[in-house]
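Enquirer: quick one, structure for this:
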Amino acid sequence: MRTPAILSALLPAMALGACVAGPPPEIATPAPALPAEFLFAAGSSTDASVAQLLPHDDPAYQALSSQALSGSPSLAEAIARIDQARAGAARASAGRLPEAGMNGSVTGSRQNINIPANSPFSIETEQISYSANLVASWDPDIFGVLREQERAAVARIDAAQAGAAAVQLALLAEIAGTVIDWRTIEARETALQRDLEAALELVRLSRVREDAGIAPGFDRVRAESAAASSRSRLASLASERNRLAGRLVTLTAQPMRQVLDALALPAPLLTLPAVPAAAPSLLLTNRPDVLRAAANLAAEDAELAATVRSRFPKFDLSAALGLLSFDLGDLLDEDSIVGSLAASVAAPLLDFGRLEAEIDGAAAQKRAAFQAYRGAVYNALGEAETSYGLVASTDAEAGFAIAERDSAERSARLANTRFEAGLADFLTVLDARRVADASGERAAAAIGRARRARVLLWQSLGGDRQTD
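Expert: Coordinates of the predicted model:
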């Protein structure tokens, strides 16, 4: 008879608690509208794969990327963030289950009670009690607050995993680009070495002509100037090598000797792989930064739901079973057994806007997360379009540079043949050689930029994770 009376007394409080805040806010999160295709992806091949954009055929890249994946501090830190997020999710999941524990205590008390001397009653003023208890409690989560908090924690795991994937993507792209820059320097060095050999041959020839009295010393001076220019450009490559090697030490967390040993491995032919065709919708499922932003949005949505549901009453069930005795020797007696079973409910009545402010704050967090998600999507779209355009422009530059190199080399050979046949003067040979000297290095640098652009495209498309 008393239970209905208690419930009837609690119902008005529960109703008031449910009304302490207004209805949950409605926040629209429509999917960003993306174009059907990349505008600058003209000429891309449907048979090519994203993985081909990286220099997988280069043994230096294979060695250095493997070392980085196993020892990079930045990647290890990102993986630790995943473990941290998993621990948070495990804690949130465990919070929905009953909790049991045990405790024991020894309590001494003394009372100062003035009892008349002729009183028939005797009261002990000092007591020592001994207790040992098993306690349990459980929140049945009727309105789903804990469930939403667990959903938010699981979404944080997805965000952490996407963050680690983003770190790995950037790490591999940076290593690939640095290795390509190193190979480009090697190609430039080869071209400059050929230029130096040709210039030294002209110096030798001009000295012979000068000694024979059939040419002025000015020809020799101009030939020596061309050789000095080649030597200067060769010397400048050393500083670029040092910078690249130091960068790889940082990226791979390996000593300089090990990095240089990897870079000394034989280089493959410098080719330009075909550019793969991709749809902008790929960015939504393959870009780690977009996936991380989507996971953060899901987490904020769950946090908002948990905050809104906290305005409803909270129920708690608890129980205790133990032993209580005022004599240690009687602690295990049957009469020392005590126990309790309780159910409680708590609901907000008047909080003067505190809960409503928390809901407004959670709603603002969700709106911010949605805009961050949209920003990540359009940032990815812009980077992909830029990368496709960069590939097209660097390919065109490389093609023209190669044609210029081949034409200049033919012109230099023809000028030398005409000179030997007495049909051209020595200045004509020097001018043709000077043009050829610069063209070889420019072609090597242009090919390197075209290969570098492919690495940027690989990164902007989210890597080749879609093939996993």
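
Enquirer: switch to C-alpha atoms for all contacts and neighbour counts from now on
Expert: Will do.

Enquirer: element containing the residue located most distally from the centre of the chain, please.
Expert: Residue farthest from the centre of the chain, counting by Cα atoms, centre = their mean, is Asn118 at 84.8 Å. In the assignment (DSSP states H and E), Asn118 maps to no helix and no strand.

Enquirer: ditto for Asn379
Expert: Short version, using DSSP H and E: Asn379 is in helix 354-420.

Enquirer: and that helix, what other elements does it pack with?
Expert: Identification of packing neighbours for helix 354-420 by 3 or more Cα pairs under 8 Å, 6 or more residues apart in numbering; DSSP states H and E yields helix 282-286, helix 288-309, helix 426-460.

Enquirer: any idea which of those gets closest to Thr271?
Expert: Checking the helices and strands packed on helix 354-420 against Thr271 by Cα to Cα gives helix 426-460 as the closest, at 8.0 Å.

Enquirer: elements contacting the closest one?
Expert: Helices and strands touching helix 426-460, by 3+ Cα pairs under 8 Å, 6+ apart, are helix 145-211, helix 217-252, helix 354-420.

Enquirer: please generate a structure for the following sequence too, so the two can be compared:
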Amino acid sequence: MPPHWGNKSSSQPAKPAELSQWWKQLKDPTLNLLIEEAVAGNLDVASAKAKIREARASYREQKGALLPSLEGTASATRTRTAASDTSSEATVYSQYQAGFDASWELDLFGGNKRAAEAAKYGVDAAEEELRDTMLTLVGDVASYYVQAREYQTLRDLARRTAVSQRTTAALTQAEYKAGSATGVDTAKADALASSTEADIPTYEISYATAVHRLSVLLGKPPAALEERLKTGGPIPNPRIAVSTGIPADILNSRPDVRLAERQLAQYTAKIGQAEANRYPSISLTGDIASSATSISDLGKKSTIGWSFGPSLTVPIFQGGQLKAAVDVAKAQGDQYYVAYQSAVLSAMEDVENAVVSLTQERLKHGKLSSSAISYRRATDLSRTLNQAGVTDFLDVLDAERSLYSAEEALIESQASIATDYVALNKALGGGWEGEVDTSEPAVVDTDSGPHLTAAR
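Expert: From the prediction side, this is the model:
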């Protein structure tokens, strides 16, 4: 890992990234509530919780293979012997039998231990997948919330500008009737107002799309948030600088990197499992059985037999299957090793891109702010000069068009800063850090037990 981000080195130690609940730095209570609701109700999170329960159950299953197994058996038979030619009569008798069978694989070469180890790493991987899902979820909720506020602000700007331009068009029409304006002036004034009004439906569509996506991320119907967000609100404005730490921090902070590492560990353990299958296995087996012609005699006058001893299984010839299984496991391990490297590089790329985007967007926003102020002053001056008869009315329309474009770009830049802030915290690994209950299943079936067939 490189010692620092980008091409800038510093003699001062890098400050660790502050990722705990980073979205609260935006000072938006509505966003905070939406993220909490999303973590509780998102369907991808629910699916990731189920994967954790599955992985934990698989781990318990593999651990059970390390312990002895014991089974109980019971049987009852009714037998009739045929009569012989030497006058013996046919006989009918019952035979009852009960017993226990036990076995235990000694696992001398560690195949079962490696399988349990792989299953344990599978649990770790499932937990990291849940954290990665929640990191993505928090980032998506914040990003779509920013989009919703951005399109609301752009829509409101278009409405205000359209009203102002309609007023200008009406004044131009009055001046045209008075002979102080031309038909060209009135046509262009009307066209400019209509063009701005045409932007309003576009922003309404984009706003509705963002709100619908937000609702689905919360596990709710698409229109569930329309009433809560319709009053509008400011675009989140991150004011503090984001500390990025050093590149090596992402090995611990990024759940997708930790997930890739756990998967590599899991498939490394599977190599040992496949290797152990090439060697002999030794098991201790035993059984005890009791038989009698009456159930009451099973414990008293029964015939009791038992057996106990080791058994050895030696793979002699499998047509190269066991060696091929080891090669398959090694090739899979290589794939996950490369996937781990790729995850680390992708994480570094995400951070580098987010840092550049946020830094440059802040510079851009400063220039756009100055541009909007200048265009606003130019518009006011153009109107004053036009009323004094010094400039042409087309200068007023051009100034109003430029002012609208500048304010539009300023709003978009403000939203981009918030989006880049979200992307940077997400790239650094900032997600949900609170406790998540994974024990409760999404579906509780009360009728999943055994069903006895009723006699007819």
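
Enquirer: follow-up on the earlier one: in a markdown table: the helices and strands packed on helix 426-460 of the first structure, plus distance to Ala445 of the first structure and mean neighbour count.
Expert: Converted to a markdown table, these look like this (distance: least, Cα to Cα, whole Å; neighbours: other Cα atoms under 10 Å):
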| stretch | distance to Ala445 of the first structure | mean neighbour count |
| --- | --- | --- |
| helix 145-211 | 6 | 21 |
| helix 217-252 | 12 | 17 |
| helix 354-420 | 8 | 19 |
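
Enquirer: would CSV of these with distance to Asp261 of the first structure be doable?
Expert: CSV is the format used below for those (distance: least, Cα to Cα, whole Å):
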stretch, distance to Asp261 of the first structure
helix 145-211, 13
helix 217-252, 11
helix 354-420, 30
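
Enquirer: which one of those helices lies nearest to Glu441 of the first structure?
Expert: Using Cα to Cα, these put helix 145-211 closest to Glu441 of the first structure, at 4.9 Å.

Enquirer: by how much does the closest one deviate from the second structure on average?
Expert: Aligned to the second structure and superposed, helix 145-211 of the first structure gives a mean residue distance of 1.6 Å (mean Cα distance after the TM-score superposition for the first structure).

Enquirer: in contact with Ala155 of the first structure, which residues are there?
Expert: Residues in contact with Ala155 of the first structure (Cα atoms under 8 Å, 6 or more residues apart in numbering) are 295-296, 298-299.

Enquirer: that one -> the second structure?
Expert: Correspondence of Ala155 of the first structure to the second structure, assessed by TM-score structural alignment: Tyr121.

Enquirer: setting aside sequence neighbours, what's the nearest residue to the one residue sitting closest to the centre of the first structure?
Expert: For the first structure, the residue nearest the mean C-alpha position is Ala166 (2.6 Å; Cα atoms, centre = their mean). Among residues not flanking Ala166 of the first structure along the chain, Pro288 sits closest, at 5.1 Å (Cα to Cα, 6 or more residues apart in numbering).

Enquirer: so Glu292 of the second structure versus Trp306 of the second structure, what's the distance?
Expert: That one is not Glu; residue 292 of the second structure is Ala. Distance, Ala292 of the second structure to Trp306 of the second structure, by Cα to Cα, to the nearest Å: 15 Å.

Enquirer: quick one, which of these two is more surrounded?
Expert: Shown here are Ala292 of the second structure and Trp306; by other Cα atoms under 10 Å, Ala292 has more neighbours (20 against 12).

Enquirer: indicate which one of the helices and strands packed on helix 426-460 of the first structure is closest to Ile79 of the first structure.
Expert: Taking those one by one with Cα to Cα, helix 145-211 is closest: 6.1 Å.

Enquirer: so how far is that closest one from its chain's centroid?
Expert: In terms of Cα atoms, centre = their mean, to the nearest Å, the centre of helix 145-211 of the first structure is found 19 Å from the chain centre.

Enquirer: how about stretch 305-323 of the second structure?
Expert: 45 Å.

Enquirer: neighbouring contacts of it?
Expert: Under the criterion Cα under 8 Å, 6+ apart, residues 274-275, 277-290 lie in contact with stretch 305-323 of the second structure.

Enquirer: give me the neighbour count for the counterpart of the residue nearest to Ala166 of the first structure in the second structure.
Expert: Taking TM-score structural alignment for the superposition, Pro288 of the first structure sits opposite Pro255 in the second structure. Pro255 of the second structure: 25 surrounding residues under other Cα under 10 Å.

Enquirer: show me what contacts Pro255 of the second structure?
Expert: Counting by Cα under 8 Å, 6+ apart, Pro255 of the second structure touches 128-129, 131-132, 429.

Enquirer: could you rerun that using 10 Å?
Expert: 125, 127-135, 261, 428-431 (Cα atoms under 10 Å, 6 or more residues apart in numbering).

Enquirer: same thing with Leu321 of the first structure?
Expert: Leu321 of the first structure sits in contact with 102, 132-136, 337-341, where contact means Cα under 10 Å, 6+ apart.

Enquirer: quick check: it vs Gly95 of the first structure, distance?
Expert: 22 Å.

Enquirer: tell me if Gln318 of the second structure really is in a strand.
Expert: No. Under the criterion used here (DSSP: H, G, I helix; E, B strand; the rest coil), Gln318 of the second structure is coil, not part of a strand.

Enquirer: that one pairs with which position in the first structure?
Expert: By TM-score structural alignment, Gln318 of the second structure lines up with Asp351.

Enquirer: ditto for Gln173 of the second structure
Expert: Match for Gln173 of the second structure (TM-score structural alignment): Arg207.

Enquirer: tell me if I'm right that that match and Val221 touch.
Expert: Yes. Contact criterion Cα atoms under 10 Å: Arg207 of the first structure and Val221 qualify, at 9.4 Å.
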